[in-house]
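Participant: coordinates only, sequence not included:
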């Protein structure tokens, strides 16, 4: 089978598509033939070994994990002897967390991990990014911020993968939402449910008079120092993008500044959130925004596009 790997840090050109033996599922695993997988900005940062201090976890001089892609959607081709929740030919979606490996033709995953049946009302391309943008943002909004009905949430980077998910999720949770994005994406963000939209090219949201219960910086383009004047007294600043500034404030002011990553949670704690998300999709309360799709053989091109920071919603890798 074909799989995408990188064996050193660097530009997209270091990615290679190699042939490896198709895995066989263990007794508690299923073998998934991948139809679509996610490609994210987080993938490009890991490939770059960025930020540099992150290499303490990723691998100091070269990556510990050489595979790419965390989210997937596909069809079960075979199952282990002890598998009871799935059968051959089931359409499924899920996430491999930090073990990655979804930018490939096949993966094996334990049935008790982050995997479930794909809703029939969404395609594989729509399903593959759910575990990235939606699961990451839902973890922040529900478990970290504990959003309550009527609270005011600001989403910075509202047209991206995490941001477009967060706008929709905050509305489902009953919050008032302000989205921050560029001029050309304002109508999209409004269509996702945002009550107010701010063009970041015209002014920083902290210069407005509005105060927010939660500021969710989904793209790491602002910081707590700039944002705190727009927070209510008990407000929270959250971001999934780790920087030294975020690291410092999350330690020195932990009640107000929150960093998080779904890969840091135990699968048994993450799965209930995941299953709730899938239910929302079944109920047609959420939709995946897709910018571009690339064939697995075009993954270098996909990473180049991700690094332009111009994408709207999600990038999907497809297997023909």
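Facilitator: Perfect, I can see it now. Keep in mind that what you see is a predicted model, and the values were worked out from it rather than measured.
Participant: use CA for all of it now, contacts and neighbours both
Facilitator: Will do.
Participant: check contacts around the residue sitting nearest the centre point of the chain.
Facilitator: When the chain is reduced to its mean C-alpha position, the nearest residue by CA atoms, centre = their mean turns out to be residue 132, at 2.3 Å. Applying CA atoms under 8 Å, 6 or more residues apart in numbering, one finds that residue 132 lies in contact with 38, 40, 70, 71, 161, 162.
Participant: Run through the neighbouring helices and strands of the longest helix anywhere in the chain.
Facilitator: In terms of residue count, the longest helix belonging to the chain (DSSP state H) is helix 267-282. Under the contact criterion of 3 or more CA pairs under 8 Å, 6 or more residues apart in numbering; DSSP states H and E, the helices and strands touching helix 267-282 comprise helix 133-138.
Participant: let's see it at 10 Å
Facilitator: Packed against helix 267-282, as judged by 3 or more CA pairs under 10 Å, 6 or more residues apart in numbering; DSSP states H and E, are the following elements: strand 91-95, strand 115-117, helix 133-138, helix 161-172.
Participant: Mind listing what's buried along the next helix or strand after that helix?
Facilitator: For helix 267-282, the following helix or strand on the C-terminal side (DSSP states H and E) is strand 290-295. Taking 16 or more other CA atoms under 10 Å as the neighbour-count basis, strand 290-295 is seen to contain the buried residues 290, 293, 294.
Participant: what ranges do the helices span in this protein?
Facilitator: Ranges of helices within the chain are 41-48, 55-58, 124-127, 133-138, 161-172, 186-191, 224-227, 244-252, 267-282, 299-306, based on DSSP H.
Participant: quick one: which of these is nearest residue 144?
Facilitator: Nearest to residue 144, of all the helices of the chain, is helix 133-138, at 9.0 Å by CA to CA.
Participant: Could you check how far the closest one is from the centre of its chain?
Facilitator: If you compare the mean C-alpha spot of helix 133-138 with that of the full chain, they lie 6 Å apart, counting by CA atoms, centre = their mean, to the nearest Å.
Participant: what helices or strands is that helix leaning on?
Facilitator: Contacts of helix 133-138 with other secondary structure elements, assessed using 3+ CA pairs under 10 Å, 6+ apart, are made with helix 161-172, helix 267-282.
Participant: let's bring in a second one:
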């Protein structure tokens, strides 16, 4: 038997229970990983509370169809199915389980080999567990949806959270001129990540300034989509990756209309787990071009407390779960 966090119903963090379950057995194409660390992302919060309601069409209409939450993980391979080609027992790995049934908030997880990559050699398990979902979200939103180019002026709104801290560094690695927007208490963090400019949103509103940006990543904040449009250059792109449900709705509806009727492009983005992108991130991490930022660490038994803290929306970087 192993310990795992189990969720039977949607609700507040108190619905999460630490229970003993059967140790998973890997199937022919699966890898059994002894989980050393996991981390909390916005997707975990959606799965926990079942909101926005549209998410329930993926996660289960009346109750969660995935009983063990947790997407990001890092650990050591204990066993492999007979068809597994990429890994062997003893390998240190990390990955995002959100596309294959979740389940990283447990001492062991049996997962398909194509959701894993070898852990960056220069990172601890805790640091590696902070990476997959947030970093790949930042990468895909900047590169694939935002079409980032070297020399562009890029603004990251919500630069001090999980996705934001990676987005600042990834944008810099692509050669962009990066402006980070955050609160006063987070200025030092975003500056330490190499941002070119930092704006304290408690003192000034970037949407009301004359400066225009080629690419804006909206990771957080309460600006209406019309304000983001105002801050874009004539051929600028706005990508919504987080924030309120109202913002998401505006990006999907009004943003689409703006994109069809003018040169500016505006829309929302949902990350898709991808082994190729995970390996790309591994290379950036090992080259020292980016580093994970960890705010707090919680034990497996403290996952409800970790969610309560994360839901407050003030985490500086990532919230990590240690086994």
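Facilitator: Done, it's in. For clarity, every value in this text was computed on a predicted model and none was experimentally measured.
Participant: For the contacts of residue 132 of the first structure, which pairs are in contact in the second structure too?
Facilitator: The subset of the contacts of residue 132 of the first structure whose aligned counterparts are also in contact in the second structure, taking both residues aligned by TM-score structural alignment, their matches' CA atoms under 8 Å, comprises 40, 70, 71.
Participant: that older thread, could you check the angle helix 161-172 makes with the longest helix of the first structure?
Facilitator: For helix 267-282 of the first structure against helix 161-172, the angle between stretch directions is 70 degrees (axes from the mean of the first three to the mean of the last three CA atoms, to 10 degrees).
Participant: Buried ones in helix 267-282 of the first structure, by neighbour count?
Facilitator: Neighbour counts over helix 267-282 of the first structure (16+ other CA under 10 Å) mark 267, 270, 271, 273, 274, 275, 277, 278, 281 as buried.
Participant: just stretch 86-95 of the first structure next, same as before
Facilitator: 86, 90, 91, 92, 93, 94, 95.
Participant: How about the contacts made by the aligned residue in the second structure for the second one?
Facilitator: The one in question is residue 90 of the first structure. Residue 90 of the first structure maps onto residue 91 in the second structure, with residues paired by TM-score structural alignment. When contacts are counted by CA atoms under 10 Å, 6 or more residues apart in numbering, residue 91 of the second structure touches 33, 75, 76, 77, 78, 79, 117, 118, 119.
Participant: cool, and residue 184 of the first structure?
Facilitator: 159, 199.
Participant: Let me know whether residue 155 of the second structure touches residue 181 as I believe.
Facilitator: Yes: Residue 155 of the second structure lies in contact with residue 181 (CA atoms under 10 Å); the separation is 7.4 Å.
Participant: Just send the helices and strands packed on helix 267-282 of the first structure back as TSV, with distance to residue 51 of the first structure too.
Facilitator: Converted to TSV, those look like this (distance: least, CA to CA, whole Å):
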stretch	distance to residue 51 of the first structure
strand 91-95	23
strand 115-117	30
helix 133-138	19
helix 161-172	19
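Participant: Could you report the separation of residue 180 of the second structure from residue 135 of the second structure?
Facilitator: 16 Å (CA to CA, to the nearest Å).
Participant: ok, those two, which is more surrounded?
Facilitator: In terms of neighbours (other CA atoms under 10 Å), residue 180 is the more surrounded of residue 180 of the second structure and residue 135; the figures are 28 against 25.
Participant: What's the match for residue 18 of the first structure in the second structure?
Facilitator: Pairing criterion TM-score structural alignment: the partner of residue 18 of the first structure within the second structure is identified as residue 19.
Participant: burial count for that match?
Facilitator: Burial of residue 19 of the second structure is recorded as 14 neighbouring residues (other CA under 10 Å).
Participant: same deal with residue 232 of the first structure?
Facilitator: Per other CA under 10 Å, the neighbour tally for residue 232 of the first structure reads 15.
Participant: That one maps to what in the second structure?
Facilitator: If you follow residue 232 of the first structure across to the second structure using TM-score structural alignment, you land on residue 233.
Participant: again with residue 284 of the first structure
Facilitator: So residue 284 of the first structure corresponds to residue 288, using TM-score structural alignment.
Participant: Tell me if I'm right that its match and residue 193 touch.
Facilitator: No: using CA under 10 Å, residue 288 of the second structure makes no contact with residue 193, being 11.5 Å away.
Participant: In terms of neighbours, single out the busier of those two.
Facilitator: Neighbour comparison, residue 288 of the second structure and residue 193: the larger count goes to residue 193, with 20 against 10 (by other CA under 10 Å).
Participant: Could you find the closest non-adjacent residue to that one?
Facilitator: In space, and not counting its chain neighbours, residue 193 of the second structure is closest to residue 169: 6.3 Å by CA to CA, 6 or more residues apart in numbering.
Participant: what's the closest of the helices and strands packed on helix 133-138 of the first structure to residue 186 of the first structure?
Facilitator: Across those, the minimum distance to residue 186 of the first structure, taken as CA to CA, is reached by helix 161-172, at 11.3 Å.
Participant: mean shift of the closest one relative to the second structure?
Facilitator: Average distance, helix 161-172 of the first structure versus aligned residues of the second structure after superposition (mean CA distance after the TM-score superposition for the first structure): 0.3 Å.
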